[in-house]
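**Q** What would the 3D arrangement of this be:
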Amino acid sequence: MSLADSPTDSYAYVASRRDSIRSHLRRQMVQVDGPKVEGETAVYRNALASNALLKPIEGASTIYEIFEYRLRRIDKSKRFLGKRSPGPVDPATGKPTWSDYTWESFETVSQRRLNFGYGLRKLWADVIKGDDNEKWTLGLYAHNRPEWVIADYACQSQSLITVSLFDTLGPESIEYILNHANIKVVAASLLLVPKLLKVAHNCPQIKLIICMDPLDDTALVPGLPRAAGVVKQWAAEKGITLVSFKDVEDLGKAHPLSVRPPKPDDICSIMYTSGTTGKPKGAILLHRNFGSLCSSRLTSLDFSDNDVYISYLPLAHIYERSNIVLSTFSGTSIGFFRGDTSLLFEDIALLRPTVFASVPRLLNRIHAAVLQKTVYSGNAITATLFQQALNAKLAGLQQGHYTHALWDRLVFNKIKGLLGGNIRIITTGSAPISKDVLGFLKVTFCCDVLEGYGATENMADGSLNWRGDNRNYGKVGAISPCCECKLVDIPDMKYLSTDQPFPRGELWIRGGSVFAGYLHDEAKTRETLTEDGWLKTGDVCLIDQNGRIQIIDRKKQIFKLAQGEYIAPEKLENIFVQSPLVAQIFIHGDSLQSELVCIVVPSPDQAVKFAIEKGYLPKSTPIPEAIAQGQAELPEQLKALVANEKFKQDVLNDITSLAKINKLAGFETPKAIFLDTEVMTIDNNLLTPTLKLKRDTARDKYQKQIEEMYATLHASRSISDVAAKL
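**A** Predicted structure coming up:
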């Protein structure tokens, strides 16, 4: 039997081949026969689906069908969505107490999403005065919580479209998305309703806000107690109807309708890219995109109804959204964090998940925290024991062993407790992760850590490491089984499909998980999608001898120096941030300059330790914590240190050393540095909601410092020129 012979059974066929192919570690991608196009590689497919691209599983081509598919195949009383609820304030701390996780079953969630969907249609007719046949958009504006998922699945049962808004967005972005997507109804948490009301005068189409929290003055909402009445009055003054989530469910229960299932080619969601430059773009995602995602991702991840997933990455981002849909299809229990990342590890300890999807930013923090308590603890015995255990397990990892009878019991079981002790799969994406951190996490948590690649435009389903491939450092695995790919020449950057030993070029992807285009933006759609369906990713990749993709550059974020050399700043930043003295870095250069300069936010704990050792700070100086998410400024003890010219030179020297270690060209090494005490955050508009650097904003903010650094470099060069002539 071939894949092409039985398309409806393609998932089962691929799953049956998966282990046999992986056990021999054969090429993970294979070339497809066809005419050779000049300036391009051949087309590649995943070795698991070499004959034909994987299709959605029969009966699971839409999100509505995905939910129903699982509902028919699972004990309906099984726990599905879990959360922790706030209780009375603890008088000793002044903070609310929290419950254990409480759960709603698949059956309960199923009925709630139907009731909510019916209630939405009733309110559309009564409040908006809209046509019941219209496929309108519902805005979702909240941190991760059961109501977000229930509202989303309610819309999918009624052929409505959801538009997600990051709960960290500023007023300009909120206003832009609400108007761009013509959103008239928003479901939001009580804490975020005031943000909607503040921009309502510029969004006159908004007529209805559904509050995910109770709208009574007995409601316990952390950060906003006893304020629901004030919000209701404010909404009324704006001419906006404000109802609670429960009100909508009760309305639907009292006025039951029939479901209105979508078709695979119907629009499911508009997801806005966070974007490092310019206004966000609304990516149009179809139901069949989610169907393709499930069939292809399960060939790699094998989620099951025995798994528990912790949901903390933003649901407004495709990475987390795809994980939620995949978990639903698999019957996996989903526990939500409390919305505060500083409390995340408390939630994890209580939930004890088996699956953990994360990003390098957090995984790097875990890596640093473990090293701080072991290698850098100051205890020679602890450091030696840990290093011996680490070396032994890294050696075993090359033989495919994740566990060790002695060292796990003595050392690593306690570390595993950081993530609850039950983790069997960790996935990471959104940015590169270093080889050292990846191997470290595999042996300390005794499980696969799979690096993946994707974007909103391909459902975060570009590629993923194969499980058990421990030679994959720096690689992101094979193309998704529902897609095919090729590399296209970029002559200006000297990346060619004929390069040796491996072909290089821009990665193009085509297949089931590729989006349908950008909302109201034909020009950007034509720039990104070809007429024959290829998604031009803008990522520069190579394909190695084992058929694995490696991202080596970014086409859209390059700039040219005065001498004509191209610079990929993100690649350099990912190298230089490995310095223990660097917490954040922004590399700048342009076509009028021949050298790079950089802005650095020092790492508080490591910088202070280093400064004490060098004698820049007194030995009694307290060691601060590492930068936490949301932190606005560095601790006081660093504010004097950043002005110390010797320390500044030390940081630059460390960056220069990393450049040499990584064999960077001289023009890729910054020649001047400015140290700042202000942390780059979402709030100061220097980071996107997905924590990527906004280059245009950073350039504008640091324009004065950039000009001063170049003026100093030019003056220094002029003095050197004069001295050379004497």
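**Q** alpha carbons only for contacts and neighbour counts from here, please
**A** Noted.
**Q** quick one: contacts of the host helix or strand of Phe290?
**A** According to DSSP states H and E, Phe290 maps onto helix 287-301. Here helix 287-301 makes contact (Cα atoms under 8 Å, 6 or more residues apart in numbering) with 11, 14-15, 18, 54-57, 60-63, 66, 262-268, 322, 325-326, 329, 459, 461, 464-467, 480-482, 512-515.
**Q** In contact with Thr273, which residues?
**A** Here Thr273 is in contact with Pro280, Lys281, Gly282, Ala283, His317, Thr456 (Cα under 8 Å, 6+ apart).
**Q** Filter the contacts of helix 287-301 down to just the ones in helices.
**A** Tyr11, Val14, Ala15, Arg18, Ile63, Ile66, Ser322, Val325, Leu326, Phe329 (DSSP state H).
**Q** so how far is Pro264 from the most centrally placed residue in the chain?
**A** With distances taken as Cα atoms, centre = their mean, the residue of the chain nearest its centroid is Ser430 (4.8 Å). For Ser430, the distance to Pro264 (Cα to Cα, to the nearest Å) stands at 27 Å.
**Q** Check Cys294 too.
**A** 14 Å.
**Q** higher neighbour count, those two?
**A** Cys294 (30 against 20; other Cα atoms under 10 Å).
**Q** surely Pro670 meets Ser594?
**A** No - judged on Cα atoms under 8 Å, Pro670 makes no contact with Ser594 at a distance of 10.6 Å.
**Q** Neighbour count: these two, which is higher?
**A** Between Pro670 and Ser594, Pro670 has the larger neighbour count (other Cα under 10 Å), namely 22 against 15.
**Q** pretty sure that one is in a strand, no?
**A** No - counting by DSSP: H, G, I helix; E, B strand; the rest coil, one finds Pro670 to be coil, located in no strand.
**Q** residue contacts, it?
**A** Ile587, Glu595, Leu596, Val597, Cys598, Leu652, Ile655, Thr656.
**Q** Could you also give me the structure for this second sequence? I'd like to compare it with the first:
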Amino acid sequence: MNILFTVCSLFIFVINVALYGAERNRKNNVYTEICENPANENESSVYCMKDYKKKNSSYPYKHIMNFLLDTQSKNKDNVAIVEHENGEPNNYLTYGDFFKKVFCFSNTLNTYEGKGIEEKIYKNEEKNNGKFRLLGLYGSNSMNWLAADMASMLSGVTTLVMHSKFSVDVIVDIIKETELEWLCLDLDLVEGLLAHRNEFPHLKNLIILDTLDKSNKIKSKGLDKSDKKKTNEVDNKLGNVDYDNEKLKKIKDLKVKASSVGINIMEFDEMANTEPKEIKINNEDPNFITSIVYTSGTSGKPKGVMLSNENFHNTIVPLCDHNLIKEYHPKTHFSYLPVSHIYERVLVHIFFVLGGTISIWSKDISIFSKDLSNSKGEVLAGVPKVFNRIYTNIMTEISNLPCFKRWLVKRIISIRKSNNNGSLGKFLEGLFKISSKIKKKVNTNLEVILNGGGKLSPKIANELRVLLNINFYQGYGLTESTGPIFAQDTSDTNTESMGIPVSPNTKYKVKTWETYKATDTLPKGELLVKSGSIFSGYFLEKENTEKSFTEDGYFKTGDVVQVNSDGSLTFLDRSKGLVKLSQGEYIETDLLNNLYSQISFINNCVVYGDDSMDGPLGIISVDKYLLYRSLKDDNMLEKTGITDNNYQDQLNDENINQSIFVDYVKEKMMETYKNTNLNRYNIINHIYLTSKVWDTNNYLTPTLKVKRFYVFKDYDFFIEEVKKIYKHKLKGIDEVSKNKEQKEEKKDEKNKSKNKNVQEKSSKDMNTKNVVNVTEKNPTKEKFTEQQENKEKNNKLRVRVNDVAQELESNK
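**A** Below you'll find the predicted structure:
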């Protein structure tokens, strides 16, 4: 076995030496130019895309529906959407059939009962002159959701988009605040909403988005978009429609219930059956608010972000021309992120404009991998949480390999990483096909992963790039920027880069924030952006809108970034994520959240700190199975009493917060910390472990970001407990000082009393020789005072020693 190890190692080493010198270094590109000088000493220069003036003329404004109508006319027989069910392709629509739905529903929005959706005036809103025709969208990814969205764009109706995972209370507040009358939603959301009928008297019409028509069921695997025979068969079936009877019965019952409280329930399919006489885009004004998207709200109440026709144009059209699209020519988009989130919605629109296929997942996390594999998508767009989980699953599979095979796989991957997956990496992959075998379990067509919605750890990005033999790119955007406003160029291989502006009319700069200086060689600070992609304001919230912009019209993103030498951005922190501890030291909570979330069994780490604390604390969500596996690998099962059969029951919140589990997790965290160059203030000594499920119903947004506000609220009992520890620690020192002051006061009072007696006696015995001098030293008093001072010094020293001992013990 030793000989075999040696031969393999030697073979790999020889190849490495032979090909390493052949690797060519990429030239550093410069992607941007300075277009304006700094406005003041606290700001950087203003940056723009290179040749922005010339490129800006390439994208004259056109309503986005013009592009979509052009696509549908060229691709009528091609498959537009495939819906998956139980991990298999289920329903589908061609471009011709899908846009027939769009046109019919648009006609209904304009003509229902002779008036369609009526205009409502909002006196507290300036945009659209206060006039809005609102259609609420509250549901999960589906072909009817997308049809309703595009029909509204065509009709000049403003969509009011709410995440399907918002709690009912949040939805009720939004409906009440906006006085919404029309709402499209999923069937399974209706009953929960009707229970709150008394709280939103304006709501009149509910439209069920579920597909009830089964005539477009896929009866064979491997749907080919060029298979015209199959699409013709669909047309022939329309006279003999098969319906989902279970859903029909549920709708019938709900109609009766809703009618009794003054609400009319309709089915989307029924409202999309009358075509208009002509196809006309209503309201092409670039400033018209075409959509109001309610943010997921990581730190409080969701706000309605108003997006205009121009906002969508300035994001979607340049992205369709991005070199990532030109280089990889993606044909299929796997749609699993909530389409109610602007990131996913923009991606769907891009693929529609390009004439691609939208592959909608089964909406069941347990068969996500099967959906992903069957989608055959070339580009996987996602958020850090998704890619972290994919990485963890791959590494778990590798760790389960036999000893020699595991060693060989890890060694080859390590060499490919050190070679930046270049010529040597490609040679080794061709020889051993390790990535091909891993990729086969993920998605054989996958070429690119595109991260957005948060920063992915560079380590994991690099690992995935090698493990799957794919390319990794990153973007940056917000709901307020109509999704991606920065994206990496394909020549940019820096896994920490967030890219450069998507649109040539985007300007950006940074403003000094806390320890980050805009005047550094590589400017750092809060990112400020001005662009045609930036939103028009928060619906009905003028004050919040004004607070979100600088005096010169730049949007305050709240994100701290660095402007790199090539003009690209590197994310550093959320401005809210930088907190000051009691010593005056700053820590980056988001950095620590990402750092410790790399531990295999940690789903989420949420770090808290403030200026009353000497160090941060962590609320840590763990995966029961992966924690059990980790304990097993470290031979900890016997010590903890955990077995194969009881880990699901025993790894509950009460048990895992016993010292044996807490110490085990802290040890893993310390191992991770030691691989960084962070100072000791980033060590987390106090943690609370929870194995309860965190999902979009409690602590996660639809894009799987953590709602810190709610975590801190629900785990306030632990935060306050830790704060008391630091308070008592400080109080221990303060008590010594206080006691000393009290003793000194008593001593002064005693001296004053003695002095008074001496003075009285002195006045009586003035003629005697034995006059007592009040300024003379008193040996007894001196000795007593010296003893007291020594005692207090010892007490103070003892407190300090205890504090240091506790800190050392907690840092072990």
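**Q** Please tabulate the contacts of Thr273 of structure 1 in TSV, including the columns neighbour count, secondary structure and distance to Pro491 of structure 1.
**A** Below are the contacts of Thr273 of structure 1 laid out as TSV (neighbours: other Cα atoms under 10 Å; DSSP: H, G, I helix; E, B strand; the rest coil; distance: Cα to Cα, whole Å):
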residue	neighbour count	secondary structure	distance to Pro491 of structure 1
Pro280	15	coil	29
Lys281	21	coil	28
Gly282	23	strand	30
Ala283	24	strand	29
His317	22	coil	33
Thr456	24	helix	27
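**Q** Which residues are in contact with the aligned residue in structure 2 for Gly517 of structure 1?
**A** When structure 2 is aligned by TM-score structural alignment, Gly517 of structure 1 is paired with Gly537. Gly537 of structure 2 is in contact with Val305, Met306, Thr545, counting by Cα under 8 Å, 6+ apart.
**Q** wait, which of those residues is closest to Lys754 of structure 2?
**A** Nearest to Lys754 of structure 2 among these is Thr545, at 70.4 Å by Cα to Cα.
**Q** How about Gly511 of structure 1: what's its closest non-neighbour residue?
**A** The shortest distance from Gly511 of structure 1 to any non-neighbouring residue, by Cα to Cα, 6 or more residues apart in numbering, is to Cys483 (4.1 Å).
**Q** burial count for that neighbour?
**A** The burial count for Cys483 of structure 1: 26, using other Cα under 10 Å.
**Q** Quick check: the helix or strand containing Tyr176 of structure 1 compared with structure 2, mean distance?
**A** With elements taken from DSSP H and E, the one containing Tyr176 of structure 1 is helix 171-180. Compared with structure 2 after the fit, helix 171-180 of structure 1 shows a mean deviation of 1.6 Å (mean Cα distance after the TM-score superposition for structure 1).
**Q** My read is that the residue nearest to Gly511 of structure 1 contacts Ile509, right?
**A** Yes - contact criterion Cα under 8 Å: Cys483 of structure 1 and Ile509 qualify, at 6.7 Å.
**Q** Find residues that contact each of those two.
**A** Gly462.
**Q** which position in structure 2 aligns with Ala236 of structure 1?
**A** So, by TM-score structural alignment, Ala236 of structure 1 is matched to Ser259.
**Q** Setting aside sequence neighbours, what's the nearest residue to its match?
**A** Ile265 (7.8 Å).
**Q** Show me what the one helix or strand the one you found maps to is packed against.
**A** Using DSSP H and E, Ile265 of structure 2 falls within strand 264-267. Secondary-structure packing of strand 264-267 of structure 2 (3 or more Cα pairs under 8 Å, 6 or more residues apart in numbering; DSSP states H and E): strand 205-208, helix 245-259.
**Q** One more pass at 10 Å, please.
**A** strand 182-185, strand 205-208, helix 245-259 (3 or more Cα pairs under 10 Å, 6 or more residues apart in numbering; DSSP states H and E).
**Q** Output the residue interval of structure 1 matched by the first one.
**A** For strand 182-185 of structure 2, the aligned range in structure 1 is residues 185-188, judged by TM-score structural alignment.
**Q** and the equivalent of Tyr715 of structure 2 over in structure 1, how many residues sit next to it?
**A** Aligned by TM-score structural alignment, Tyr715 of structure 2 pairs with Tyr702 of structure 1. For Tyr702 of structure 1, the neighbour count with other Cα under 10 Å is 17.
**Q** isn't Tyr702 of structure 1 right next to Val600, touching?
**A** No - Tyr702 of structure 1 lies out of contact with Val600 (Cα atoms under 10 Å); the separation is 11.2 Å.
**Q** Give me the buried positions along stretch 250-260 of structure 1.
**A** Asp250, Leu251, Gly252, Lys253, Leu257, Arg260 (16 or more other Cα atoms under 10 Å).
**Q** Now do the end-to-end distance for it.
**A** 19 Å.
**Q** what does that stretch rub up against?
**A** 64, 111-123, 133, 154-160, 244, 246-249 (Cα atoms under 10 Å, 6 or more residues apart in numbering).
**Q** now what about the helix of greatest length in structure 1, what contacts it?
**A** Determined from DSSP H, the single longest helix within structure 1 is helix 703-725. Outside helix 703-725 of structure 1, the residues within contact range by Cα under 10 Å, 6+ apart are 588-589, 593-599, 671-675, 697, 699-700, 702.
**Q** what about Ser463 of structure 1, neighbour count?
**A** Neighbour tally, Ser463 of structure 1, other Cα under 10 Å: 25.
**Q** counterpart of Asn393 of structure 2 in structure 1?
**A** So Asn393 of structure 2 corresponds to Ala369, using TM-score structural alignment.
**Q** before we move on, which element is that match in?
**A** helix 360-373.
**Q** Superposed on structure 2, what's the mean shift for that helix?
**A** Relative to structure 2, helix 360-373 of structure 1 is 1.1 Å off (mean Cα distance after the TM-score superposition for structure 1).
**Q** Redo the contacts of Thr273 of structure 1 as TSV? Include distance to Val32 of structure 1.
**A** Listed next are the contacts of Thr273 of structure 1 as TSV, based on distance: Cα to Cα, whole Å:
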residue	distance to Val32 of structure 1
Pro280	36
Lys281	33
Gly282	33
Ala283	29
His317	33
Thr456	26
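**Q** sorry, back to before: out of the ones in helices among the contacts of helix 287-301 of structure 1, which comes closest to Val127 of structure 1?
**A** Ile63 (27.3 Å).
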